[in-house]
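Q: Okay, sequence plus prediction incoming.
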Amino acid sequence: MKRRSFVKASVMAGTATIISPMISKAVIKDNQQEAAEFYELRVYTLKNDIQQKLVEDFYSQAAIPAFNRLGVKNVGVFTELIPAGQTRLFVLIPYHSLVHFNDVIIKLEQDKVFQQKGIPYFTAPAIKPAYERIESSIMKAFAHAPKMVVPPNKSRIFEMRQYQSASEAAGKKKIEMFNDQGEIDIFKRLDFKPVFWGETIIGPSRPNLTYMVTFDDQEAKAAHWKSFIDDPEWKKISTVDGYSDALLVSKITSTLLLPVAYSQI
């Protein structure tokens, strides 16, 4: 019996000796592949100022401090520059990885300070809800822009653009255009001060990609986009066979945003 146990232990040890380096290599490879950040975008539909204040108080007093304690930095909160009625509230939350995202969810449930300060938001009654709906998306950062870049802290407007594609193949091709054909580099060279680029992996209106750029004001926005359209390099890559926006993009939405006072972006 002892011999059998010894043989079994020896086999397991030998197997571990073979598998361990393989696991280590796989972990290293996965870590390299997961160097890109993940972004959670929450869009709150609100009906009045009371709801807006309740949600904003939740983020300024409870959520953002809790996120920061858990290693989530640079949480952005934005209102619409030109709302159609009550503004929607946009919340952008960056995570190091999906593992980090899951870890944050678990620890927030255990964070007594967060839970206590969030009571008005969490327990708002059905007849006076904190918001009408939340629409959430999870995005993975592009390979050529794997980390969020926070712009200088001064008065500015943000533009969030979403490009929807008719097929997943077309969506991947458009991302390839940004990553491999130099489209991201054009934005950087023309000083759009891009904040992030993300492929939506979970969320509505897929397949799509979303990115955020910034400007001093509306006049600067118009000037920057004119310079982009007139840029020789953009004209060159946009006419490469297979990379025409007419083939790759079925719908573009643009939302102009203003950061709230406590936004970390």
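A: Looks like it came in fine. Numbering: from 1, shown residues only.

Q: From now on I want contacts and neighbour counts done on CA atoms only, so please keep to that.
A: OK.

Q: which residue packs closest to Gln264, ignoring adjacent ones?
A: What sits nearest to Gln264 in space, not counting adjacent residues and going by C-alpha to C-alpha, 6 or more residues apart in numbering, is Asn74, at 4.7 Å.

Q: Oops, could you answer that again for Asp180 instead?
A: Leaving aside its sequence neighbours, Asp180 sits nearest to His144 (C-alpha to C-alpha, 6+ apart; 7.9 Å).

Q: Kindly report the same for Ala66.
A: Phe114 (6.1 Å).

Q: For the closest residue to Glu34 other than its chain neighbours, grab the count of nearby residues.
A: Nearest residue to Glu34, sequence neighbours excluded (C-alpha to C-alpha, 6+ apart): Ser97, at 6.6 Å. Using other C-alpha atoms under 10 Å, the number of residues around Ser97 comes to 17.

Q: For Ser97, give me its contacts.
A: Contacts for Ser97 (C-alpha atoms under 8 Å, 6 or more residues apart in numbering) come out as 34-38.

Q: Can I have the buried ones of those residues as a ChimeraX selection?
A: Selection of buried members from the contacts of Ser97 for ChimeraX, criterion 16 or more other C-alpha atoms under 10 Å:
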select :34,36,37,38
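
Q: Let's have the contacts of Ser97 in TSV, adding distance to Gln61 and secondary structure.
A: Converted to TSV, those look like this (distance: C-alpha to C-alpha, whole Å; DSSP: H, G, I helix; E, B strand; the rest coil):
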residue	distance to Gln61	secondary structure
Glu34	31	coil
Ala35	31	coil
Ala36	29	coil
Glu37	25	coil
Phe38	24	strand
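
Q: Second structure for comparison follows:
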Amino acid sequence: MRPAFLCLGGRDGRVGSPGADVVLPVVRKRPGRRQRLARHSRRRPPRGARGHLDHAPQDGEARLAPGRTRWRRFPHRPVSVLGAHRRARGHEQHDRLLVRVLAGVSRSAGGGRDGRTQAQVDADGLSPRVDAPGRTRYTAPRRLDMNQLIRRRAFLSGSLAAGVAITTASKRDSSSSERKPKQEFYELRIYRSPTAAKQQVVLAFVEKALRPALNRQGIDRIGIFKPDGKADTAVYVVIPYPSLDLLALQNDKLEADDVYQAAAAAYFALPKAAAPYTRIESRLLRAFAGLPTLAAPSRKSGTRIVELRIYESRNEQLAKRKVEMFNQGEIDLMRSVGMAPVFFGETLIASDVPNLTYMLSADSPAAHKAHWAAFLKHAEWDRMKNLSRYKGTVSKIVSVTMMPTAGSQL
């Protein structure tokens, strides 16, 4: 492999002209794209400038091969030259030197013909060598700075560690969000029966036809309740839905359920005068974040009761603040005094919105009263109710005490 010289010329493109910069040794190899494009910008030498085999390179010449001289012209602006130097031993090892050359023409104190001061030369790590009066050539060091390599490796290792930490944290956050249960939806269905006899007809339909059909659709934990009192003969049904798709497809699936149709045939055949209810009221609720899924109460006690409470607000903002109050500590306070919340729901669709609805369970009416007394006397409740943010959030409270029926799953 024969050596050659890469010449960076001065104003007129020759090494010997004013403003000449660098002569770097390079290795001849197969010309690449840059070399092929550079041939189009060659400047042919003047007549008689071609050298002989024993002709020494003059100013402005660069010997590439015996008997031949090639000329190159470079623009007068800062350029970057990448010279690939192949080692004498080992064909697979290469050194790459990146040399930043400033083609300056101005003279500076203490500098060479290229306008570089000694401080600039020392900062770039180039060693000056004077070939002729007024001509300076800079040679780049053959060994790389190990301090730079160490700093680069430390930066890469630190960046890698930071990336791993961020990825781990994001995976941890995503896994925790996946483990958190989604908020359910509840349908509170109220059959308004005018008499106790017709109430029993509705209960028979719900327990023997509707509830088994909904269980076959994958809907469970269905609560069936009747009020504790002779004045109210309605039937309350709580149906939880993991998603609204089950609610949307419910009627179509009931229509295609032959078992359901057979069990409800007598109920649907009742004449208008014997209609078991006047209307069906339906409320759509969304579970609170503080209690995202329905909690089934204990069914050991034969005297168990539930209380359904509806808190109405005069505007939507106050209703949201009351929901916030429950999520920020009121639910936990209820549990601490022995109350057993069944569900908490923000009412999405109803005739008396904005409001929220929730249900509490107790083993007996006496135990339920004791729980409320402990709650109202608690210091935390006294602090929360006096917060200015939560004052005036409830304008009306509706409370209904009920008992679960024999066919209830709650």
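A: Good, I have the coordinates. None of these values were measured; they are calculated from a predicted model.

Q: follow-up on the earlier one: these two touch, right, the residue nearest to Gln264 of structure 1 and Ile265?
A: Yes: using C-alpha atoms under 8 Å, Asn74 of structure 1 is in contact with Ile265, at 5.8 Å.

Q: residues bridging contact with the two, i.e. touching both?
A: Joint contacts of Asn74 of structure 1 and Ile265 (C-alpha under 8 Å, 6+ apart) are Val150.

Q: what about the helices in structure 2?
A: 33-39, 118-124, 146-179, 196-205, 211-216, 244-248, 250-255, 258-263, 265-268, 316-325, 331-336, 365-377, 379-385 (DSSP state H).

Q: Map Lys253 of structure 2 across to structure 1 for me.
A: Mapped onto structure 1 by TM-score structural alignment, Lys253 of structure 2 lines up with Lys107.

Q: Kindly state which residue of structure 2 is aligned to Val55 of structure 1.
A: Using TM-score structural alignment, Val55 of structure 1 lines up with Val202 in structure 2.

Q: Same check on Gly71 of structure 1?
A: Per TM-score structural alignment, Gly71 of structure 1 is aligned with Gly218.

Q: Tell me the spacing between its match and Pro212 of structure 2.
A: 10 Å (C-alpha to C-alpha, to the nearest Å).

Q: Looking at these two, which one has more neighbours?
A: A count of neighbours by other C-alpha under 10 Å puts Pro212 above the other of Gly218 of structure 2 and Pro212, at 18 against 10.

Q: who's in contact with the more buried one?
A: By C-alpha under 8 Å, 6+ apart, the contact list for Pro212 of structure 2 reads Tyr260.

Q: now with 10 Å?
A: 206, 219-220, 222, 259-260, 263, 407 (C-alpha atoms under 10 Å, 6 or more residues apart in numbering).

Q: now it: how far from Ser313 of structure 2?
A: From Pro212 of structure 2 to Ser313 of structure 2 the distance is 36 Å (C-alpha to C-alpha).

Q: Ok, Ser282 of structure 2 next?
A: Using C-alpha to C-alpha, we find Ser282 of structure 2 at a distance of 19 Å from Ser313 of structure 2.

Q: Show me what counts as buried in stretch 317-333 of structure 2.
A: For stretch 317-333 of structure 2, the neighbour count (16+ other C-alpha under 10 Å) marks 318-327, 330-331, 333 as buried.

Q: The residue nearest to Ala66 of structure 1 touches Leu108, doesn't it?
A: Yes: using C-alpha atoms under 10 Å, Phe114 of structure 1 is in contact with Leu108, at 7.0 Å.

Q: Same drill for those two, tell me which one is more crowded.
A: Between Phe114 of structure 1 and Leu108, counted using other C-alpha under 10 Å, the more crowded position is Phe114 (20 against 17).

Q: mind listing what that one touches?
A: 58, 61-67, 107-108.

Q: can you rerun that using 8 Å?
A: Applying C-alpha under 8 Å, 6+ apart, we find Phe114 of structure 1 in contact with 62-63, 66, 108.

Q: Out of the residues you listed, which two sit at the greatest distance?
A: The largest separation in the contacts of Phe114 of structure 1, counting by C-alpha to C-alpha, is between Ala62 and Leu108 at 10.4 Å.

Q: list the residues that contact both of these two?
A: 114-115.

Q: how far does stretch 333-346 of structure 2 sit from the chain's center?
A: Centre-to-centre, stretch 333-346 of structure 2 and its host chain are 33 Å apart (C-alpha atoms, centre = their mean, to the nearest Å).

Q: hang on, I meant stretch 74-85 of structure 1
A: Centroid separation between stretch 74-85 of structure 1 and its chain, computed with C-alpha atoms, centre = their mean, is 15 Å.

Q: How about stretch 180-194 of structure 1?
A: Distance, centroid of stretch 180-194 of structure 1 to centroid of chain: 18 Å (C-alpha atoms, centre = their mean).

Q: Equivalent analysis for stretch 248-265 of structure 1, please.
A: Distance, centroid of stretch 248-265 of structure 1 to centroid of chain: 11 Å (C-alpha atoms, centre = their mean).

Q: returning to that earlier point: and the residue nearest to Gln264 of structure 1, what does it touch?
A: By C-alpha under 8 Å, 6+ apart, the contact set of Asn74 of structure 1 is 93-94, 150, 263-265.

Q: what about it, distance to Val150 of structure 1?
A: Note on Asn74 of structure 1: its distance to Val150 of structure 1, by C-alpha to C-alpha, is 8 Å.
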